[in-house]
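*Asks:* Quick one, structure for this:
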Amino acid sequence: MLTPEQCMAFLAAAMLITLSPGPDNLMVLSLGIARGRKHGMAFGLGCALGCLSHTLLAVAGISALLAASAQAFMALKIAGGLYLVWLGLQALRSKGSQWQAQQQGGERGLMALFGKGLLVNAINPKVILFFLAFLPQFIITGAGNIGWQTLQLGVLFTLQAALLFGLLGFFSGYAGQWLMTTPRRSMWLDRLAGTIFTALGLRLIFSH
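*Replies:* So this is what the prediction gives:
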């Protein structure tokens, strides 16, 4: 098992990284404002749980393989970027009714956003490289069982990300409720969210 000192040091670093401005934060924030707190929380929880896939990849060593293969990394990066652009274009084409439809859709709309958040995080190659570089820094080699330590650290990172992203989506939703008083505001907020998603997708595709 991880030592208390190991857990505290890792959690402090993980929370600082999760709270620092980045693509995941922007997407959760924009969805929380545009669609409401439940939708922001659903997407944020999906993003957080997507970290479990990277944890398993890191344990299996597949992340190291992807990092070593320029072709595999490029293909995954383009796929993730195109998916973000597709999400952004959907929001840009909205005329304000998309938010209302998702509100009426209830649990189906929330599950769809949860799945989108899960997929966005799972196919992000930069997160794969981040886990490959970040988790080993907190592994005590003398304690043995490197794979088990890596798995515990990944689960711990996922739990704190789920908490922080959930809170971000919840509180951003309050601002969204105030702004969502007219369909016109809904339309412009969807366009703002779409612009953010599209920009992040293009940045992922063309970044080196």
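*Asks:* from here on, contacts and neighbour counts on C-alpha atoms
*Replies:* Noted.
*Asks:* Which helix or strand contains F130?
*Replies:* For F130, the element it lies in under DSSP states H and E is helix 125-134.
*Asks:* Mind giving me the packing neighbours of that helix?
*Replies:* Under the contact criterion of 3 or more Cα pairs under 8 Å, 6 or more residues apart in numbering; DSSP states H and E, helix 125-134 touches helix 51-60, helix 62-68, helix 70-92.
*Asks:* mind running it again at 6 Å?
*Replies:* Using 3 or more Cα pairs under 6 Å, 6 or more residues apart in numbering; DSSP states H and E as the contact test, no helix or strand touches helix 125-134.
*Asks:* who touches it?
*Replies:* 54, 77 (Cα atoms under 6 Å, 6 or more residues apart in numbering).
*Asks:* Would you mark the buried spots in it?
*Replies:* Across helix 125-134, burial judged by 16 or more other Cα atoms under 10 Å covers 125-129, 131-132, 134.
*Asks:* That helix relative to helix 70-92, how many degrees between them?
*Replies:* Orientation of helix 125-134 against helix 70-92 (axes from the mean of the first three to the mean of the last three Cα atoms, to 10 degrees) gives an angle of 130 degrees.
*Asks:* most centrally placed residue in this structure?
*Replies:* A centroid search over the chain (Cα atoms, centre = their mean) returns C47, at 3.2 Å, as the residue closest to the centre.
*Asks:* Next, the second sequence, to be compared with the first:
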Amino acid sequence: MGAIALPQAAALLTALSLAILTPGPAIIATVQTAFAHGRNRALPYGLGLATGASLWCLMALFGLALVFKLNPVLFAALKVFGGFYLLWFARGLWKASTAPLPEAAEGPEKGALRGFAGGIALNLSNPKPALFYATLILSVFPEPLAPSGQAALYALCLGTELFWYALVAVLMSTAPMRSRYFAAKFWIDRACAVAMALLGLLLIIQH
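*Replies:* Below is the predicted model:
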């Protein structure tokens, strides 16, 4: 089987879109970054998150999910590491809730590169998407895909991730949304920190 049929593509896009928009560490971080720092920081960060998520798709295609299933200790270790990374991230959000907003953003190139790399790091901190992608791919494509089909599947997943994260980053960084954030910065940052910490704890304790 080489090509991807239209019904399969539609099923993949629907399931993946719902998974992306379900509140989780990546979406929470995108929204908070858009609120606090605006589009120049949020957009590259969101694109980094999308790229990081798509790398799990690539790894699933290369069989990493099978490695996780055969080596549950490795998967558990990566989950614990990712959980502590999210706790560290939540601690930063909590501390930032009482800090004043920066007067000026970093230079566009430096800030964009750092934000993009930070987005990749956050999404790679959670290995669960590898299993999600493996399950999704096997459900939608029960027959093995040819290399061309795998390339098309990855491009489709990457495009979907990029579209949603970019859209959230742009919409949440609009002037009306940011003005509402500025009026309740303390509570929004604290809520994001608590949500991120809970997700980190769940990642650590769930098996």
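*Asks:* For the two chains, what TM-score is obtained?
*Replies:* TM-score for the superposed pair, counting by TM-score structural alignment, normalised by the length of structure 2: 0.82. Supporting figures: 203 aligned residues with a Cα RMSD of 2.6 Å.
*Asks:* about what we covered before: turn the buried residues of helix 125-134 of structure 1 into CSV, including distance to S97 of structure 1.
*Replies:* Below are the buried residues of helix 125-134 of structure 1 laid out as CSV (distance: Cα to Cα, whole Å):
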residue, distance to S97 of structure 1
P125, 33
K126, 33
V127, 33
I128, 36
L129, 38
F131, 38
L132, 41
F134, 41
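*Asks:* farthest pair in those?
*Replies:* P125 and F134 (14.0 Å; Cα to Cα).
*Asks:* Which parts of structure 1 are helices?
*Replies:* 4-19, 23-35, 37-49, 51-60, 62-68, 70-92, 97-105, 107-122, 125-134, 146-179, 183-206 (DSSP state H).
*Asks:* Which of the ones you listed has the highest mean neighbour count?
*Replies:* helix 37-49 (a mean of 28; mean count of other Cα atoms under 10 Å).
*Asks:* For it, grab the matching residue range in structure 2.
*Replies:* Aligned by TM-score structural alignment, helix 37-49 of structure 1 falls on residues 39-51 of structure 2.
*Asks:* distance from the matching stretch to structure 1 after superposition?
*Replies:* Averaged over the aligned pairs, stretch 39-51 of structure 2 sits 2.1 Å from structure 1 after superposition, using mean Cα distance after the TM-score superposition for structure 1.
*Asks:* Which position in structure 1 pairs with F84 of structure 2?
*Replies:* In structure 1, F84 of structure 2 lands on L82 (TM-score structural alignment).
*Asks:* Tell me who's in contact with the closest residue in space to L159 of structure 1 that isn't next to it in sequence.
*Replies:* Of all residues not flanking L159 of structure 1 in the chain, A48 sits nearest, at 7.5 Å (Cα to Cα, 6 or more residues apart in numbering). Applying Cα under 6 Å, 6+ apart, we find A48 of structure 1 in contact with 158, 161-162.
*Asks:* Show me the subset of those residues that structure 2 keeps too.
*Replies:* On the basis of both residues aligned by TM-score structural alignment, their matches' Cα atoms under 6 Å, what survives of those in structure 2 is 161-162.
*Asks:* mind putting the contacts of A48 of structure 1 in a markdown table, distance to G201 of structure 1 included?
*Replies:* Output for these, formatted as a markdown table (distance: Cα to Cα, whole Å):
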| residue | distance to G201 of structure 1 |
| --- | --- |
| T158 | 23 |
| A161 | 21 |
| A162 | 22 |
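*Asks:* tell me which of the contacts of A48 of structure 1 is nearest to L31 of structure 1?
*Replies:* A162 (15.6 Å).
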